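**Q** structure here, sequence nowhere to be found:
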């Protein structure tokens, strides 16, 4: 059995099976089981994040393509002595339809970001010394500022 070429799911199953059969090692068996559980959870989370990333990338690519179609259809023309750009109306309409359409992956991502911001605000309020919540607006504003700067709140 070559562990270095074994797929992660098979490695986790094998390790968990061995850990279950090791009775005399006690704590080490429990440690291996816990590692298997956490690695498996991390693997599942990674797959889910990859799916989300791929869905966002697909939506982003479609939106970029619509913009490119509009700009590619543009041509400079002279009208009454002035130069202007004319674009293909079909490209504009399809681009508008796409932009105004559904973007479920983007919408879900934004909703998740908002939820995480709300959770960070709740955590900051719960761990603050502001027992009567009179300073709650300032605490939440500080959390929002930290999140906007890309830091953890």
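**A** Noted; the coordinates are in hand. In this text the structure is predicted, and so the values were computed from the model without any measurement. Numbering: from 1, shown residues only.
**Q** okay, CA-based contacts and neighbour counts for the rest of this
**A** OK.
**Q** what about the strands in the protein?
**A** With DSSP state E, the ranges of strands along the chain come out as 75-79, 82-86.
**Q** what helices and strands are in contact with the last one?
**A** Counting contacts by 3 or more C-alpha pairs under 8 Å, 6 or more residues apart in numbering; DSSP states H and E, strand 82-86 is packed against strand 75-79.
**Q** at 10 Å what do you get?
**A** helix 27-73, strand 75-79 (3 or more C-alpha pairs under 10 Å, 6 or more residues apart in numbering; DSSP states H and E).
**Q** residue 122 is nearest to which of these?
**A** Among those, the nearest to residue 122 by C-alpha to C-alpha is helix 27-73 (24.2 Å).
**Q** relative to strand 82-86, how tilted is the closest one?
**A** For helix 27-73 against strand 82-86, the angle by axes from the mean of the first three to the mean of the last three C-alpha atoms, to 10 degrees is 130 degrees.
**Q** let's bring in a second model and compare:
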């Protein structure tokens, strides 16, 4: 008989009711951790699938040119190699661009040799899964600094007036990590 993950978790919790206190605690703890690990795995798989879909979408918009003769685009580099009848181990330089609609921008601010533009017509490429993934990585980086500062306080590395200041920085960093995540969700 092959059991599902959910059946294993539920069985461990049922068996825990009939075991001694220590064994019951252990079984319940294992079931809880397995359940959490399963949820985290499902979330990671969903994120992976979303990133893969975005990646495939972006790759499907690519077009290629022979760098030496860029008159017409090709759908794949293989088409260029076939058109030039290349032999084994020969190399060809290929230029790559994305097939995206043209965009119209307007200069909304200008100073010295710099400009700020706004999109007037067309669409920017949207990559919400990638944006969310990168926001999570950034937020985790901020949290790593927060964790390290907490360790310094716990270890007594800061003294006197420094402790409240560092504790305030920890609070600001925790808020910043939450804002980074929230910004990606908008």
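**A** That came through fine. It should be emphasised that the depicted structure is a prediction, and the values quoted were computed from it without experimental measurement.
**Q** and among the helices and strands packed on strand 82-86 of the first structure, the most buried is which?
**A** Ranked by mean neighbour count, these are led by helix 27-73 with a mean of 15 (mean count of other C-alpha atoms under 10 Å).
**Q** hang on, the earlier thing: need the strands of the first structure in JSON lines with distance to residue 66 of the first structure, can you?
**A** Converted to JSON lines, the strands of the first structure look like this (distance: least, C-alpha to C-alpha, whole Å):
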{"stretch": "strand 75-79", "distance to residue 66 of the first structure": "17"}
{"stretch": "strand 82-86", "distance to residue 66 of the first structure": "16"}
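**Q** looking at those, which is nearest to residue 127 of the first structure?
**A** Nearest of those (C-alpha to C-alpha): strand 82-86, 57.5 Å.
**Q** contacts for that closest one?
**A** 70-71, 73-79 (C-alpha atoms under 10 Å, 6 or more residues apart in numbering).
**Q** quick one: closest of the helices and strands packed on strand 82-86 of the first structure to residue 87 of the first structure.
**A** helix 27-73 (5.3 Å).
**Q** right, and residue 8 of the first structure touches residue 43 too?
**A** Yes - checked against C-alpha atoms under 10 Å, the pair residue 8 of the first structure and residue 43 is within contact range at 8.3 Å.
**Q** which parts of stretch 159-169 of the second structure are buried?
**A** 163, 166 (16 or more other C-alpha atoms under 10 Å).
**Q** can you pull out the helices in the second structure?
**A** Counting by DSSP state H, the second structure has these helices, from start to end: 5-16, 21-60, 77-83, 128-154, 162-185.
**Q** now tabulate those in CSV and tack on distance to residue 107 of the second structure.
**A** Shown next, in CSV, are the helices of the second structure (distance: least, C-alpha to C-alpha, whole Å):
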stretch, distance to residue 107 of the second structure
helix 5-16, 57
helix 21-60, 27
helix 77-83, 37
helix 128-154, 26
helix 162-185, 26
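**Q** residue 175 of the second structure and residue 142 of the second structure: what is the separation?
**A** Distance, residue 175 of the second structure to residue 142 of the second structure, by C-alpha to C-alpha, to the nearest Å: 10 Å.
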